[in-house]
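1. okay, sequence plus prediction incoming.
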Amino acid sequence: MSAPALNPVLQQQAHTLYSDHHGWLFGWLRKKMGCTHQAADLAHDAFLQILGRPEALADVREPRAYLTTIARRLVFESWRRRDLEQAYLAELAALPEDVAPSPEDQALVLETLLAIDRLLDGLSVKARSAFLMSQLDGMTYSEIAAELNVSASRVRQYMAQALSCCYAAALPA
């Protein structure tokens, strides 16, 4: 991801924010993650996000609070990614070797799973579960309702929420 060209004032603000706070953010992330490499990657990603929204630079009054908010979100995303990847790898390990997908297919499936996870991020756990049970397991709304201990009409509401997320993601930006 490359940063858009900034006007000279925003470019100076970005440079100042980076030079004044990168070391601090890196240290904060290193403590949080316990890994220098992950901390460096996340600090880099945090500043890329800031550069992706240059209009927000002018409004930053508390740079460390702003950076902490962005960094926390990135930490949680990395943890979710790790958990999802570990769950996928555990499922793969349970497969007989002759039916296991190729490494390329594994990478594609993992990226697809991560994209679906990001897509459904705003949903409640039950709504996300209902959508996945319907789409991946082929369960009926009544079966999902019994599994989640909710009514079938509630499952319909969950599905409408999930499908709205899918529809919104499919719209051109």
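-> Thanks, I have the structure now.

2. only C-alpha atoms from now on, for both contacts and neighbour counts.
-> OK.

3. following the helix ranked longest in the chain, which helix or strand shows up next?
-> Taking DSSP state H as the criterion, the chain has its longest helix at helix 63-94. The helix or strand immediately downstream of helix 63-94 is helix 103-119, counting by DSSP states H and E.

4. next, the one to line up against it:
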Amino acid sequence: MLDSLYREHNNWLKSWIGRRLGCPEQASDLAQETFVRILTQQRQVQPHTPRAYLSTIARGLMIDLFRRKSLEQAYLDSLQQLPETTAISPEDHHLIIEALMHIDQMLDQLGERSRQIFLMAQLDGLSHAEISRRIGVSVNTVRKHYIRALTHCLLLMDDSHETDC
């Protein structure tokens, strides 16, 4: 199944991705990653519309790529603000980007309000009362969403440490 899917649609998929990215090398990499995703799925799928199936998987991979690039650019922009004497090794740079991607994935699973409140508290250092005033909800609502977001992140962090062992 995968063999025929690859033979029949790989060139089309590379072209489809290439038109969206404008980079043949990245298109080739993402096309390969698309087939790797299919190969590593728990269940075998025989799509009735293979191109729609492949483009859906590839679209998700492109979103991940854009997200990673955006996070990396934000990180590089923040490094520009540091004194030049602060040097970060390539290994540390990679670890920081991976951590940012993990945080982004955790936050992406939260509802919009919980994510907003969590980020206002953690990044902006705002109190629950200040967040309440800014977004127009009660302090109890802010507290409830903050606790939900914090609990969610802590549980996911615990899960990821258990799988590392």
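-> Sure thing, it's come through. Given the structure is predicted, the values throughout are model-derived calculations rather than measurements.

5. returning to what we had before: which residues in structure 2 does the longest helix of structure 1 align to?
-> Aligned using TM-score structural alignment, helix 63-94 of structure 1 spans residues 50-81 in structure 2.

6. buried stuff in the matching stretch?
-> Arg51, Leu54, Ser55, Ile57, Ala58, Arg59, Leu61, Met62, Arg68, Leu71, Glu72 (16 or more other Cα atoms under 10 Å).

7. excluding its backbone neighbours, what's nearest the last one?
-> Spatial nearest neighbour of Glu72 of structure 2, chain neighbours left out: Ile97 (6.3 Å); criterion: Cα to Cα, 6 or more residues apart in numbering.

8. aligned partner of that neighbour in structure 1?
-> Ile97 of structure 2 maps onto Leu110 in structure 1, by TM-score structural alignment.

9. pull the number of nearby residues for that match.
-> If you count neighbours by other Cα atoms under 10 Å, Leu110 of structure 1 ends up with 17.

10. follow-up on the earlier one: which ones are touching the residue nearest to Glu72 of structure 2?
-> By Cα atoms under 8 Å, 6 or more residues apart in numbering, the residues touching Ile97 of structure 2 are Arg68, Leu71, Glu72, Tyr75.

11. need the contact list for the last one.
-> For Tyr75 of structure 2, the set of contacting residues under the criterion of Cα under 8 Å, 6+ apart consists of Ile97.

12. let me know whether Val142 of structure 2 touches Ser127 as I believe.
-> No: checked against Cα atoms under 8 Å, the pair Val142 of structure 2 and Ser127 is beyond contact range at 9.6 Å.

13. so how far is Ile103 of structure 2 from Ile131 of structure 2?
-> Here the distance between Ile131 of structure 2 and Ile103 of structure 2 works out to 21 Å (Cα to Cα, to the nearest Å).

14. so these two - more neighbours on which side?
-> Using other Cα under 10 Å, the more surrounded residue of Ile131 of structure 2 and Ile103 is Ile131, with 22 against 14.

15. so what corresponds to the more buried one in structure 1?
-> Residue correspondence to structure 1 (TM-score structural alignment): Ile131 of structure 2 is matched to Ile144.

16. let's have the buried residues of stretch 50-81 of structure 2 in CSV, adding distance to Val36 of structure 2.
-> As requested, the buried residues of stretch 50-81 of structure 2 are exported to CSV (distance: Cα to Cα, whole Å):
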residue, distance to Val36 of structure 2
Arg51, 16
Leu54, 11
Ser55, 14
Ile57, 11
Ala58, 11
Arg59, 14
Leu61, 11
Met62, 15
Arg68, 19
Leu71, 24
Glu72, 24
